[in-house]
Structures are given as C-alpha cells and as structure tokens.
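> Sequence first, then the predicted structure:
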Amino acid sequence: MKTFKARGLLAVIILSAALAGCGVQDKPGNQPGSTAAPTATPSPEPTAALNEREAIIYLTDTELAETIEKSVKLQYETDTDLVKAAIAELQKDPAENVLALWQPIEITSVELTDGLVVLDIHLPDEARLGAPGEMLVIETLKKTLFQFDFVQGIQLLVDGAEVETLMGHVELEYPMVREQE
C-alpha cells in the first residue's frame, strides 16, 4: 500500500509540474540556456489632447468683388498649430462660386513668436493676380489671422525676403499690424 501512495504522490507532483510549465511561453528569455533578457512591452506614449476651435476663413467670390466667410472647425495643440490650420483652410478648394485665392500659393514656413506670425511663401505664376486680386489675397489673410487674439502682426515674406509689393500692385507693411478698434 505504501508503493501505491508513493506512486500516487509521484503522479501528482509530475502532473503539477507539467501544468505549471504550460503557463510558460516560448520567449527567448524563457528558453533553457538562453541568455536573452525577457522583452518588456513598451508603454504607449501619451498623446496631447487636441483642442478644437470654430473659426472663420475668408474667401472671395468669383468676380473678386468681396470676401466671403466660411465657418470651419480647426484642431490644434498650440497657437502656432492653430495659425497653420487656418492657413491650410485658406488653401483648400472651396465650394462652388467661391475662390480660395491662397490655393495656388506655396507656404514655405509659418512661425509665431510673441504675437508676430512670420509667413514665408512662394508665388508661382498662376497665383499672381491683378490689383483687386492682390488686395483680396492680403485682406483674406489679415481677416483670417487677426480673428485670433494672440496674433498682433503678420510678416509676409516671399521666398524668404521682404518685398515692396506681393504681386506688383499693393504696397506691403512690415509687419502688417492689427487695426485698433
């Protein structure tokens, strides 16, 4: 009877060891003779919560006679991101009977420092307009960016340089400043 109990006890020990071994996964650090350290799962990086703001983007009618307001929702993390999002909206293809004068203009860089937006652009030939169009390009930019309280001025550069006029018709201010109400 002692051998029966000993065999039973031995069977329980072997079964317990086998069941305990089932929980071990085949990872490099768990293999016999392996020198690799077990890999840790990377913790997900915290993502900044995006802010959302409703803003007005200023476009123009097809006759270049007046500006047209378009309400949009902008997502951003910082004030600089908000300015970039607004400029990106100025460049989007608008609805029928509306023109986005900023669409063909290439944005080289956008910086915001102490309330001054420095916008460097490149003007391809198809972006060049007559005097009324040039005035509207400047007006739509100013109206769009000056709606943000933190924007106090806009420095508009063409290919990295200050120019007297954007397209040869309207003299530019350096910087263009928010008009006092």
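Structure's in. What do you need? Numbers count the residues shown, from 1 in each chain.
> okay, CA-based contacts and neighbour counts for the rest of this
Will do.
> got the contact list for the nearest residue to F150 once chain neighbours are set aside?
Excluding the flanking residues, the one nearest F150 by C-alpha to C-alpha, 6 or more residues apart in numbering is G115, at 5.5 Å. The neighbourhood of G115, defined by C-alpha atoms under 8 Å, 6 or more residues apart in numbering, consists of 150-153.
> ok, structure two:
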Amino acid sequence: MSKFKNRWIKLFLLVVGLGAAAFLLGAYAPIFNQQVENPAGNTPEPLSQGAGEETRELVLYFSDEQAMCLVPEKRQVAVQGDNIGEAVVKELIKGPESHLLQRTLPEETRLLSLSVRQETAYADFSKEIKNSNYAGSAGEIALVYSVVNSLAEVPGITKVQFLVEGKEVETLYGHIDTGSPISPDRKLVKTGTP
C-alpha cells in the first residue's frame, strides 16, 4: 500500500511540476524569444517620437572651418507631419554635429514661421538673425546659402524668401540681396563629408 501511495505522490508532484514549468515557459516566452532574436541585446534605441511624427533624413549645409564653402551633414530627425522645412531650419539653428564644421546661424535665432507657396519657402526669423558676428561677407554668404541650400533639399522648395520679424529685408548684412527669393548655389558646396 505504501508503494502505491508513493507512486501517487510522485505522479502528483510530476504533474504539478510540469504544470509549473508550462506556466513559467508561457510567462517568459516573450523574453526568451527576444533574446533568441537579439542575443547580444544591442538593438538601437528608436528616436523618440510623438504622435504624428516620422523620422526623416535631412541634409543640412554648414560652413567649413575657413568659411569658404558649405559641407552637407545628414541627420535623422523626428518630423511632425509635413513640417520638414521647419525641422530643417531648427536643426540649422542647433548647429553642426561635426566639430569640423561651423554654425551658420546665430544660436539665439528663432524661426517664427515657415510657409511654402509656389515652391518658395517664406522663412520668418527673429531679429537675432542679424547678429553682428556674422556681418562679414563670408559669414553672410554662409548664413544665407546654408538656409537656402538646406531648404532646397526638401521636395517642393526651390527658392527661399527671407523675412525678419514678418518683414522682407533688402539685405541681412549688406552683401547679399535678400529682398527677393533666393535660389540655391550648388557651386558653394564642397563634395564629401568632414
């Protein structure tokens, strides 16, 4: 009788053990599958995105160290809806990521608005865009064409009209006519990246 009782106890423990194992396997299966798919656990973190945002690759143009030409810098940015042009200008204001490139817009500059009509982007900047540190001809050329060439990378934009505090300005620093829309100047672009 005791042998029979011992078999039932062993069978009972085996069934309980298998049930517990099945439960744990079910509970930890997603973690197990994730580790099998990515054993090193080195999945890159996705860019933080809000509702309606999509990651876009932007091509931004910054000045080289000598302010002689513009150099493209690619950047992955979360963009809200169709506001690609706004994202471009805001990234230009942030400045380059490469230490080999120079910022082209004063850091304190704000983009007040950007609208596109008939392939012309109307970029309205705060008065800080007229920072005297950029007043030389090389600085003004870098500033203007950094904005124009970068925005011209956006589909549907071929020219840029500069506005300051909602008004057209004949020139920012006296060297380039900004009173009418400006087309990109590809001759200023240095091929290759820093």
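Structure's in. What do you need? Since the model is a prediction, treat every value here as computed from it, not as a measurement.
> picking up where we left off before, for the contacts of G115 of structure 1, which ChimeraX command selects only the ones that are buried?
Buried residues among these (16 or more other C-alpha atoms under 10 Å), as a ChimeraX selection:
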select :151,152,153
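> Would you map the helices across structure 1?
Counting by DSSP state H, one finds helices in structure 1 at the ranges 2-22, 79-90, 131-145.
> Could I get those in TSV, plus columns for mean neighbour count?
Converted to TSV, the helices of structure 1 look like this (neighbours: other C-alpha atoms under 10 Å):
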stretch	mean neighbour count
helix 2-22	11
helix 79-90	19
helix 131-145	19
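> List just the one of these that sits closest to L101 of structure 1.
helix 131-145 (6.0 Å; C-alpha to C-alpha).
> and I56 of structure 1, how far is that from E89 of structure 1?
Distance, I56 of structure 1 to E89 of structure 1, using C-alpha to C-alpha, to the nearest Å: 10 Å.
> Now do the strands in structure 1.
51-61, 67-76, 98-99, 106-113, 116-122, 153-158, 176-177 (DSSP state E).
> Most tightly packed of the ones you listed?
strand 153-158 (a mean of 21; mean count of other C-alpha atoms under 10 Å).
> That one vs structure 2, average distance?
When structure 2 is overlaid, strand 153-158 of structure 1 sits 1.6 Å from its aligned residues on average, using mean C-alpha distance after the TM-score superposition for structure 1.
> angle of that strand against helix 131-145?
Taking axes from the mean of the first three to the mean of the last three C-alpha atoms, to 10 degrees, one finds strand 153-158 of structure 1 and helix 131-145 inclined to each other by 140 degrees.
> helices or strands up against strand 153-158 of structure 1?
Secondary-structure packing of strand 153-158 of structure 1 (3 or more C-alpha pairs under 8 Å, 6 or more residues apart in numbering; DSSP states H and E): strand 116-122, strand 176-177.
> ok, now with 10 Å
If you count contacts as 3 or more C-alpha pairs under 10 Å, 6 or more residues apart in numbering; DSSP states H and E, strand 153-158 of structure 1 packs onto strand 106-113, strand 116-122, helix 131-145, strand 176-177.
> Mind reading off the mean deviation between the longest one and structure 2?
On superposition with structure 2, the mean distance recorded for helix 131-145 of structure 1 (mean C-alpha distance after the TM-score superposition for structure 1) is 1.0 Å.
> next one: the last one
Aligned to structure 2 and superposed, strand 176-177 of structure 1 gives a mean residue distance of 3.3 Å (mean C-alpha distance after the TM-score superposition for structure 1).
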